[in-house]
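> need a 3D model of the following:
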Amino acid sequence: MATLPRDLATRMAGRRKPDDGYVRETFTLPREKARVKARDFLTRYPKAGYMSAVESWRELPGGDIEFTMRRLRSAD
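As a prediction, the model looks like this:
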């Protein structure tokens, strides 16, 4: 039986340390809105201070993009 992307994502999420210092937010948006959301996130939480990044992304069958952004809780 083939592994479905959702199953793989669930297994991968289970491997993360529950408290690795990062806050994660997952979004599902049309491609253009996903780009805007990711840019806004990186503007609000700059990589230099928060180690922000797009942690994962994938295109869903309907064309929407599911992606997870991560950042440190605080840059203090």
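
> could you use CA atoms for every contact and neighbour count after this?
OK.

> could you give me the buried positions within the strand or helix carrying Lys33?
Per DSSP states H and E, Lys33 falls inside helix 31-44. Using 16 or more other Cα atoms under 10 Å as the test for burial, helix 31-44 gives Ala34, Ala38, Phe41, Leu42.

> one more, so I can put them side by side:
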Amino acid sequence: MKIPGPPPLDGLRNRIFRHRQEHPTGRKSDFVRETFCLSRPDARAKAREWFDEFPKAAYWTEVESWRQIEGDRIEFTMRRLPSAD
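Sure, this is the predicted structure:
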């Protein structure tokens, strides 16, 4: 009995190619994003402001990314849906 090798990938490659043609990566996101660079206390206050104004349950609000830079400064991106529909 011969053990089969891996399946040919031509069909998968074609599907990926078609998908990328139909859905370019530069497509606009449905989320509203804003990036800030603030001191640690100000960054916490700004994030709290977003969560208070756009509740997570309705707007899917979140801190999308953050990093500490130069001393005690935080660069972060907040993300939310444009409406609470």
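
> residue range for the helix holding Lys33 of structure 1 in structure 2?
Alignment of helix 31-44 of structure 1 against structure 2: residues 40-53, by TM-score structural alignment.

> that stretch: average distance to aligned residues in structure 1?
Compared with structure 1 after fitting, stretch 40-53 of structure 2 deviates on average by 0.4 Å (mean Cα distance after the TM-score superposition for structure 1).

> so what touches that stretch?
Phe36, Cys37, Thr61, Glu62, Val63, Asp72, Arg73, Ile74, Phe76, Met78 (Cα atoms under 8 Å, 6 or more residues apart in numbering).

> what element comes up after the helix holding Lys33 of structure 1 heading to the C-terminus?
The helix or strand immediately downstream of helix 31-44 of structure 1 is helix 47-50, counting by DSSP H and E.

> in that next one, what counts as buried?
Using 16+ other Cα under 10 Å as the test for burial, helix 47-50 of structure 1 gives Tyr50.

> mean distance, whichever helix or strand comes after it to its aligned residues in structure 2?
Using DSSP H and E, the helix or strand that follows helix 47-50 of structure 1 towards the C-terminus is strand 53-59. For strand 53-59 of structure 1, the mean deviation from structure 2 after alignment is 0.3 Å (mean Cα distance after the TM-score superposition for structure 1).

> pipe the buried residues of helix 31-44 of structure 1 into JSON lines and attach distance to Asp7 of structure 1 per row.
JSON lines is the format used below for the buried residues of helix 31-44 of structure 1 (distance: Cα to Cα, whole Å):
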{"residue": "Ala34", "distance to Asp7 of structure 1": "22"}
{"residue": "Ala38", "distance to Asp7 of structure 1": "24"}
{"residue": "Phe41", "distance to Asp7 of structure 1": "27"}
{"residue": "Leu42", "distance to Asp7 of structure 1": "28"}
